Each structure stands twice: as C-alpha cells, then as structure tokens.
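> Sequence first, predicted coordinates after that:
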Amino acid sequence: MGNENFIPELTPIQLSTETNWLSVIAGRSENTFVLRNDGTLWGIGANQYGQLGVGSAIVGQSTFSQIGNATWKHISSTAHTFGIRTNGTLWGWGQNDGRQMGSAVTCCSNVLSPVQINPDTDWKQVEASHVRNGIAIKENGTLWGWGTNGGMLGDSGVSTINNPTQLWPGNDWEYISVGANHLLGLKTNGELWTFGGNANGQAGTGFNQFIARRLGEEFWMYVSAGFQSSYAIKSDGTLWAWGRNDQSQLGDGTTTQRNAPVQIGTDSNWVAVAGGTFHAVALKSDGSLWAWGNNQFGQYGNGTTTTSPTPLYIPVEGCTLSISDFQQIPVVIAPNPAKETTTLYFKNTLEKVSLKVYDFAGRILLNQEAEGIKEYQLNTSDYAIGVYIVEVKNNGKLVGSYRLVKE
C-alpha cells in the first residue's frame, strides 16, 4: 500500500494524489499494479521473485515504479506476472521455475523484466495461477495454456507445457478466472465451464477434472475464482458460491464445504463479485459494496476486524463505486444455438433499449424498442437455419453486437 509501517489498514486509504489512474490490479503475492490513462504500467509492493518487472529483485518497493516504456491493456499476477500490451502481444516476468515464461528464457531463474512469451498479436486476456502456469484467451475466443500442468492444462499426461498451446476446442470462450488450481470459464452464450482441482469442491462437479465440463444447465454473467472457492452471478442477477468454506468465505452463513453451487441470499441485483483467499466482496446494481468471510486484516474496509458469515453492507466514504467496468458479459443470449425462441438477458436493467437482428446479408429482421427491461424473449421460429447478428443499444449507445445461431 506504499506505507512502510506494515500495519493493516482497516479503512480505505489514498495511495496516490495523482488523478491519471485508469485501473488497479491486486496481485496475489503482496503486490499491486496500476494502469494509467496513457496505458503505462506501474507497480508497488513485494518483489521477491521479480514479479514487479522493474529490473531487480529488491524486496518491498514502497513507491510506484514504472514497468518498462510500453503501453498495456491487461495484467495478472501471483509470484509471476503476465501482461498483454495494447498491440496484443503477450509478456511475462517474475518466478520462472515451471516454464511460466514459455521458451522465452531458460528455465528456471526468476525473470526481472518483461519478456515476450509468444509472437502472436491477438491475445485478449491472460491469468496467472498459483500453480506456476498461465491460461489465456485470444481475440478469436480460443483458450490457451502453458507452464506446469497439475490438471489445469488438460489430460495429455505432459507435466510441463513449454509454450502456449490450445487447451480445448471451440472459439466461444469469453472470460476466465483462475483460483489456486482451478479455473472458471464463461462462454459467449453464458455457459459456465470448470476444470482443475476439486479437493474442496471448488470445481462444483464432485470430482477432480482434467477436462473442461459445463457446470449445470444455467446461464451466467459473472464469475470469480477464489483461492479454493468459486463465485458466480446468474443471468437473473442472483449470487451463487461453492467450494471451501472453513472461514465462511462462501457467504451462506455456514462453514460447510459446498460441492455444488448454493445461492447466497435471495437478492437478484448483484452485478460483480470478487473472491479472495478466505473472503469475498461483491457489488449490487445500486453501487453498494458488500463483504463476507475472513476480516482479520481489515479486508472489509469498514474500520473493524469483525467477520460476517453472510454479505455485510460496507459503507464507502470518499469514493464512488461504478458498476460499468465490471461487466464480463453484459448481454447473454440463451439458448444459443436457438430453435423456436431464445432469451436476451441484460446484466443491468436497460433504460431505453433498442434491439436489431440482422441476417448475414445485412437485412433487418427485427427492430424493437423497449424501456426498463432486464430480459427480452426473441421469437426465432420464422428464422431460417443460419447465423445472425443481434445489436443491442441503450439510450442510443451501443452495448454490443452478438452472434446468434439458429438450428
């Protein structure tokens, strides 16, 4: 946090008086990264493996240091760090004892400055795991992995994958979240898939998985993998959790391990959730912040170290929380492929929505406006078999264009 007294902060403190910061990324090995508006990357905190990427392994950087001169769009960090530059290239630094850097450098010394892992220029998201590997999505929706294989990189039997290798077939991966040794993956149609370790029920399927499996038949908008627990928000805005629960980190009021998703409360206005090691925080659509689980270091930020086994409202003074940056899939179309009908689920209630459906010849098949809706049922019974584009606007601003398949 930039202060050298190493005393936990029980309420939010300002880390910088500058006003050109864009986003913050909390690393899982006592480090923090921040992107500025100009795309430059800055880091602070622990650096015992060189995971800050500042060219040295000096432990305890107490001021923000710039990491190289490039511009970046995505960062993920544990004891090793991965980043995607604005030109779409993939880079890494920090601990390298399991081929985390691919073949870019010789295993297994720590890497103190960013090295390019792969020459491709179409990387979209990358996540660093605790078990010495990386998993990433390309812009074309394919899923890739490399590094140490403890079950997160497939069932090939290979213990180490030296370079990014496509893990599973398909080009519909939208977002991934990595825990200690398991992964949650959202597909573009709102399906949730999991794989990896499951000793504490965190995969939600009842057994360890070396292949990706869909979790249930529901559709989801948001996922977050905690250390050995999992959190997700369904398309109806309800909050669910499963996995390790010895410190009430699931928020269901118990300390019982859950091997399958359980609903947390009854509210249906959740929009984002983030799982920590033994606690979690979440946002509702009104911008309110909630926390539960372990609070011994002041993780809640409410001035206490008192824990709560269920979501507790956390008043935040001096700053406004925005939900606009927390959208993983703002619109889910399910089922997709569709037969007679399909439903558009909107992450947030749209004030004035405009829906258009185009065929691949550019003809408009639907031009519909509505106000104050959270979902819309689309009749596809008269559509010919093929691929369509669904365009969604809110108050005249484009939310997104989505691919719809009619069977």
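It's in.
> contacts, neighbours, all on C-alpha from now
OK.
> contact partners of stretch 5-13?
For stretch 5-13, contacts defined as C-alpha atoms under 8 Å, 6 or more residues apart in numbering pick out 297-305.
> can you do 6 Å?
Residues external to stretch 5-13 that are found in contact with it (C-alpha atoms under 6 Å, 6 or more residues apart in numbering): 297-298, 301-303.
> between those, which is closest to Val392?
Gly301 (36.8 Å; C-alpha to C-alpha).
> What's the separation between the nearest residue to the closest one once chain neighbours are set aside and Pro315?
Distances taken as C-alpha to C-alpha, 6 or more residues apart in numbering place Thr11 nearest to Gly301, at 4.2 Å, with adjacent residues excluded. According to C-alpha to C-alpha, to the nearest Å, Thr11 and Pro315 sit 10 Å apart.
> Please apply the same query to Glu30.
Computed as C-alpha to C-alpha, the Glu30 to Pro315 distance reads 25 Å.
> So the two - more neighbours on which side?
Glu30 (17 against 12; other C-alpha atoms under 10 Å).
> Now name the helix or strand holding Ile13.
Using DSSP states H and E, Ile13 sits in no helix or strand.
> Roughly how far does it sit from Arg214?
With C-alpha to C-alpha as the criterion, Ile13 and Arg214 are 41 Å apart.
> before we move on, what about Thr205?
Taken as C-alpha to C-alpha, the span from Thr205 to Arg214 is 9 Å.
> now Gly303
Distance from Gly303 to Arg214, counting by C-alpha to C-alpha: 40 Å.
> likewise Lys356?
Taking C-alpha to C-alpha, one finds Lys356 at 30 Å from Arg214.
> Ile233 too?
Separation of Ile233 from Arg214 (C-alpha to C-alpha): 15 Å.
> ranges for the strands of the stretch 201-350 of the chain?
209-214, 220-225, 229-234, 239-243, 258-263, 270-275, 279-284, 289-293, 308-314, 331-334, 341-359 (DSSP state E, counting those that start in this stretch).
> could these be laid out in a markdown table, adding distance to Ile75?
Shown next, in a markdown table, are the strands of the stretch 201-350 of the chain (distance: least, C-alpha to C-alpha, whole Å):
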| stretch | distance to Ile75 |
| --- | --- |
| strand 209-214 | 24 |
| strand 220-225 | 16 |
| strand 229-234 | 21 |
| strand 239-243 | 25 |
| strand 258-263 | 29 |
| strand 270-275 | 16 |
| strand 279-284 | 20 |
| strand 289-293 | 24 |
| strand 308-314 | 27 |
| strand 331-334 | 24 |
| strand 341-359 | 24 |
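> here's the one I want to compare it with:
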Amino acid sequence: MEEEVMEAEAAGSVGSGEVNPPVRRVLLVSAGASHSVALLSGNIVCSWGRGEDGQLGLGDAEDRSTPTRLSALDDLGIVSIICGADHTAAYSESRAELYSWGWGDFGRLGHGNSSDVFTPQPIKALQGLRIKQIACGDSHCLAVTMDGEVQSWGRNQNGQLGLGTTEDSLLPQKMHAFQGMRIKMVAAGAEHTAAVTEDGELYGWGWGRYGNLGLGDRNDRLFPVKVSAVYGEKMVMVACGWRHTISVSASGGLYTFGWSKYGQLGHGDFEDHLVPHKLEALSGSFISQISGGWRHTMALTSDGKLYGWGWNKFGQVGVGDNIDHCSPVQVKFPHDQKVVQVSCGWRHTLAVTERNNVFSWGRGTNGQLGHGECVDRNLATIVEALSVEGSSGQQIQASKVDQSSGT
C-alpha cells in the first residue's frame, strides 16, 4: 500500500512487439488491503484477490485466486500500477492518462463522485499531465508530475491531502504548499502522507497521533511540515505503513518513525518514535527499496536481500512463523535468488526476484496470494502463474467478463 516507487521501467516493455514473447518479465507488483496487481512486459496488467468493491477492474465483484489479465487496459501503454487499500490506479505514459477503479468512497478515485467503479476509468482532471509517481493510501491518493508538482484527492479528515483543510476532495487538487519546490516522491498511509523533495528534504502531514509525521509531537498537520530531525542526512525515498513511516537516506541508511505496537519500526522494541530513528540493525546494508504494510515493514538491500519485521499474525513477514518481530529478519527464497522488488499489502506481501519469479506470503483468505487457493502462508511461496520457474510456466487467466460496463 505504500507507496512504493512507481517509476516503472518503461524499457521493460521493449518485448511488446515480439510475436508470442517467450517470457513476460514482471516489472512491478503492488499489494492492497486484500488484492494484488502486477505489471508485465508488453504493458500487460493482471489482478487477483478480493474483488467486492471492483478493485480488480474486471467488471464484476468476484474474488480471483489466480492472476487474471485485466484486458480493459490492453493496448493503453500502462507503465505503472499501484494498489490503495480497496482501489487501484494505473498510468499510461503514451496517453498521459491516469486510470482508477474500485471503492469510491470519499472521492479516492478522483472522478468527482463517491461511486464504486468496476473497470478502469480515466481521471479526467489529470488528463494530459505527465506523471512520474503515484501513491495510494487507505482512502486518499497523490500523483507527482514530471515537473515535481503534486496533486492530491480523496479522504481528508486529518488534512492528509495537504491542502490546508479537512474537507474531502472528489477531484485532484494541486498542492500549492510545495510551490517553488520539486517533489521527488510521495507516500500515503492510512491518514497521513509524506514526501521527499529533489533536494533531499523530508515532509510530513495529516494524522500524527503516533508521531508518524516525524515532527516530534503527536499533532495533526493540514499542510506539509519539514522534518528536521534527520541528522543532516538527505532523504531519497519514503514509504508509509498504516500509521508508521519509513525513509531512506542518500547513503542507504534506513529510518523509521511512528507507531510501533507490533514492532513495525524494527528497533528491537515496541516503542513509538516521534522523530526519524535510524535502524541500526541494518546499518551495514545499503537499502534500495522499502514498503510499509498495515503493521509490518519490508526493506530490500542493494545486494538483493529482503528483510521484514512487525505484525506477523498471518505470516506476512515471511519468515516461517506467526509471531511479531520487532527487529529485521531475512526472508529466504529458493536458491538464494535475489529480490528486485517488494510490496506490502495490509496483511500480505509480494516480491519479484531477478530470476523473473513472483513470490507471495501472508493472508490469503481472498486469494490475494495468487496461488489458486485461499490459505495463509508464512514463507515466500512462488506464484506459479507469473513465474518463469513455476511448474506450469506463465499461465495468466484471461478475463471472461464484459468490460464495457463501467460503474
């Protein structure tokens, strides 16, 4: 749900002109509350898991327990995709169009109303904008343009849109608080938001009860406020969990702050931190990617090792047990294959390895793990349908639904 960096390698779609390409590389995965999506080379999108609110984009409210091709997005040139809790967004670079679908409460889809949408619909207010990154939280979204400007929309009861009000916004609005600054990336939690500027400054706003804004107190903020307590480090990456925040410095150091009832900050205890606190357990590693779940956290190192910690009731940390971990534990993969991308959902986790395999673990009750069954897993388990080394090779289900019905 994090925010994850959504700058998809557009270069990954070079194989799209081939006839029957032998292998579709998985370029991106993203996990929501109970659903999952993947972007494959050739601009192919598939989704699986809970479908009750239309978040799979397949035109109905059915769950899917294996990856299913979202054919409504075929030929649109999708280069990035991300899950909110119960909604999804995807961006077409060639069309300069952002699509959204799923649960529409509070205007989180950006279509000017609160209706649920069961197939991808373009956000008209963003038509023509060149977008480099999207962040979806529980019920609000943000988009960063190539010019470093930010648009935000959806729920705003704690000021998480950064617009200076607590009124929800059914349509995207430009954040004027960042006038004159270039934003590198944003991250959205349940009710808070964080951003990193191109200059390496970290900002937080929205709901701050657990210190998750990093500002040294527990107050809400209606506008972005600069986080000063980062020990002179420039920040290059940020992610949000439900009520905690994770950032990475230019030197590869990992910082966490906010709520830690389940050990999701990783500092060896269950204490909240109101300002960014360096994760000493991983100080010997260069962190290349981060993701925040509902109450768990994942960090990927530059040498392809994946570490998890936090709430683990459903095995979402992926280390073979169901006990909470307050310090980082390495997630193991067959043949020690290196990980290239990770995404935390609320209670499940997805990862892509350098060998073009997708793995999932954690809560599986809605089929969000993609294994064709609805059971939980506490170890990284290969998603056969998306993996080169799956026993059946890549076998993505075709969507069998009439895509013409919109809402």
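In hand now; what should we look at? In this text, all values refer to a predicted model and were calculated from it rather than measured experimentally.
> TM-score of the superposition?
The TM-score (TM-score structural alignment, normalised by the length of structure 1) is 0.73; 317 aligned residues with a C-alpha RMSD of 2.2 Å.
> And Ser251 of structure 2? What does it align with in structure 1?
For Ser251 of structure 2, the aligned position in structure 1 is Asn189, judged by TM-score structural alignment.
> who wins for proximity to Asn149 of structure 1 among the strands of the stretch 201-350 of structure 1?
Using C-alpha to C-alpha, the nearest of the strands of the stretch 201-350 of structure 1 to Asn149 of structure 1 is strand 209-214, at 9.8 Å.
> can you name the residues of structure 2 that the closest one overlays?
Against structure 2, strand 209-214 of structure 1 falls on residues 273-278 (TM-score structural alignment).
> what comes up buried for stretch 247-265 of structure 2?
247-249, 252-265 (16 or more other C-alpha atoms under 10 Å).
> scratch that, stretch 190-199 of structure 2 is what I was asking about
Counting neighbours by 16+ other C-alpha under 10 Å, stretch 190-199 of structure 2 gives 190-198 as buried.
> picking that back up, can you list contacts of the match of strand 209-214 of structure 1?
Under C-alpha under 6 Å, 6+ apart, the answer for stretch 273-278 of structure 2 is 211, 214-217, 254-258.
> Please tabulate these in CSV, including the columns distance to Cys326 of structure 2 and secondary structure.
Shown next, in CSV, are the contacts of stretch 273-278 of structure 2 (distance: C-alpha to C-alpha, whole Å; DSSP: H, G, I helix; E, B strand; the rest coil):
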residue, distance to Cys326 of structure 2, secondary structure
Gly211, 18, coil
Gly214, 19, coil
Leu215, 23, coil
Gly216, 22, coil
Asp217, 22, coil
Leu254, 15, strand
Tyr255, 14, strand
Thr256, 12, strand
Phe257, 13, strand
Gly258, 14, strand
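> Identify the farthest-apart pair in the residues you listed.
So, these by C-alpha to C-alpha: farthest apart are Asp217 and Leu254, at 20.8 Å.
> any idea how far the counterpart of Gly370 of structure 2 in structure 1 is from Gln249 of structure 1?
Matched across to structure 1, Gly370 of structure 2 falls on Gly301, judged by TM-score structural alignment. For Gly301 of structure 1, the distance to Gln249 of structure 1 equals 16 Å [C-alpha to C-alpha].
> more crowded one of Ile233 and Arg214 of structure 1?
Taking neighbours as other C-alpha under 10 Å, Ile233 of structure 1 and Arg214 compare with Ile233 leading, 24 against 17.
> How about the contacts made by the equivalent of that one over in structure 2?
Correspondence of Ile233 of structure 1 to structure 2, assessed by TM-score structural alignment: Leu300. Applying C-alpha under 6 Å, 6+ apart to Leu300 of structure 2 gives the contacts 287-289, 306.
> cool, and Met235 of structure 2?
Counted by C-alpha under 6 Å, 6+ apart, Met235 of structure 2 has contacts 200, 248-250.
> As CSV, the residues you listed with distance to Pro120 of structure 2 would be great.
What follows is the contacts of Met235 of structure 2, written out as CSV (distance: C-alpha to C-alpha, whole Å):
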residue, distance to Pro120 of structure 2
Gly200, 34
Val248, 33
Ser249, 35
Ala250, 36
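> Mind listing residues that contact stretch 72-82 of structure 1?
Counting by C-alpha under 6 Å, 6+ apart, 27-29, 39, 51, 83-86, 91-95, 127-128 sit against stretch 72-82 of structure 1.
> Neighbour-wise, give me the winner out of the residues you listed.
Ranking those using other C-alpha under 10 Å puts Gln51 first, with 33 neighbours.
> how about it, what's its match in structure 2?
Gln51 of structure 1 maps onto Arg108 in structure 2, with residues paired by TM-score structural alignment.
> Any chance you could spot the residue sitting in the middle of structure 1?
Ser177 (4.3 Å; C-alpha atoms, centre = their mean).
> From Glu271 of structure 2, how far off is the match of Ile233 of structure 1?
Distance from Leu300 of structure 2 to Glu271 of structure 2, by C-alpha to C-alpha: 23 Å.
> quick one: which of Gly301 and Gln249 of structure 1 has more around it?
Ranked by neighbour count (other C-alpha under 10 Å), Gly301 of structure 1 and Gln249 place Gln249 first, with 36 against 18.
> ok, the residue in structure 2 that that one lines up against - contacts?
Under the alignment (TM-score structural alignment), Gln249 of structure 1 pairs with Gln316 of structure 2. Going by C-alpha under 6 Å, 6+ apart, Gln316 of structure 2 touches 347-349, 361-362.
> what about 7 Å?
347-349, 361-363, 378 (C-alpha atoms under 7 Å, 6 or more residues apart in numbering).
> excluding its backbone neighbours, what's nearest it?
Gly362 (3.7 Å).
> number of nearby residues for Arg347 of structure 2?
Arg347 of structure 2 - counted by other C-alpha under 10 Å - has 26 other residues nearby.
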